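In: just coords:
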């Protein structure tokens, strides 16, 4: 994914994250953050089941 795609995916999970703020990070950092958000999202689903 390129940087804009990463930002878009992050904002799907965390709509409060501002595009301008996310754009200040590297693709590597954004990838790590997206992976973290996806793990939290899965944990939340497991708790809700």
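Out: Nice, thanks for sending it over. Keep in mind it's a predicted model, so treat the numbers as computed, not measured. Numbering: from 1, shown residues only.

In: Only C-alpha atoms from now on, for both contacts and neighbour counts.
Out: Will do.

In: tell me the helices in this structure, going along the chain?
Out: 3-13, 19-22, 27-48 (DSSP state H).

In: any residues touching the longest one, and which ones?
Out: Going back to what we said before, that points to helix 27-48. 2-3, 6-7, 9-10, 13, 22 (Cα atoms under 8 Å, 6 or more residues apart in numbering).

In: Now the two most distant members of those.
Out: Maximum pairwise distance in the contacts of helix 27-48, criterion Cα to Cα, is 17.3 Å, between 2 and 13.

In: Between those two, point out the one with more neighbours.
Out: Using other Cα atoms under 10 Å as the criterion, residue 2 and residue 13 rank with residue 13 on top: 14 against 9.

In: residues in contact with the more buried one?
Out: Here residue 13 is in contact with 37-38, 41 (Cα under 8 Å, 6+ apart).

In: Below is an additional structure, to be compared with the one above:
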């Protein structure tokens, strides 16, 4: 049960780590595919 609670109720530290990971990925994608403002634009840039 503790494992399920961790998935549904992550700690603040885990949330911060996840947010930082998304920010790093967004920055890397922006460098690869050019400046994009919204995720939809990034998806279209990757698809083309």
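Out: Structure received. Computed from a predicted model, the values in this text were never measured in an experiment.

In: Superposed, what's their TM-score?
Out: Remark: TM-score between the superposed chains equals 0.52 [TM-score structural alignment, normalised by the length of structure 2]; 28 aligned residues with a Cα RMSD of 1.4 Å.

In: ok so, going back, ok, of the contacts of helix 27-48 of structure 1, which come out buried?
Out: Listed as buried from the contacts of helix 27-48 of structure 1 are 6-7, 9-10, 22; burial here means 16 or more other Cα atoms under 10 Å.

In: Quick check: stretch 16-29 of structure 2 compared with structure 1, mean distance?
Out: Aligned to structure 1 and superposed, stretch 16-29 of structure 2 gives a mean residue distance of 0.3 Å (mean Cα distance after the TM-score superposition for structure 1).

In: Just give me the neighbour total for the residue lying closest to residue 3 of structure 1 once chain neighbours are set aside.
Out: Once flanking residues are discounted, residue 3 of structure 1 sits nearest to residue 27: 5.5 Å by Cα to Cα, 6 or more residues apart in numbering. Counted with other Cα under 10 Å, residues neighbouring residue 27 of structure 1 total 18.

In: How about the one 3 residues further on?
Out: Applying other Cα under 10 Å, we find 21 residues neighbouring residue 30 of structure 1.

In: Looking at structure 2, name the residue matched to it.
Out: Counting by TM-score structural alignment, residue 30 of structure 1 lines up with residue 15 in structure 2.

In: any idea how far its match is from residue 26 of structure 2?
Out: With distances taken as Cα to Cα, to the nearest Å, residue 15 of structure 2 is found 16 Å from residue 26 of structure 2.

In: Same check on residue 2 of structure 2?
Out: Residue 2 of structure 2 is 31 Å from residue 26 of structure 2, by Cα to Cα.

In: between the two, which one's more packed in?
Out: Comparing residue 2 of structure 2 with residue 26 by other Cα under 10 Å, the one with more neighbours is residue 26, at 15 against 7.
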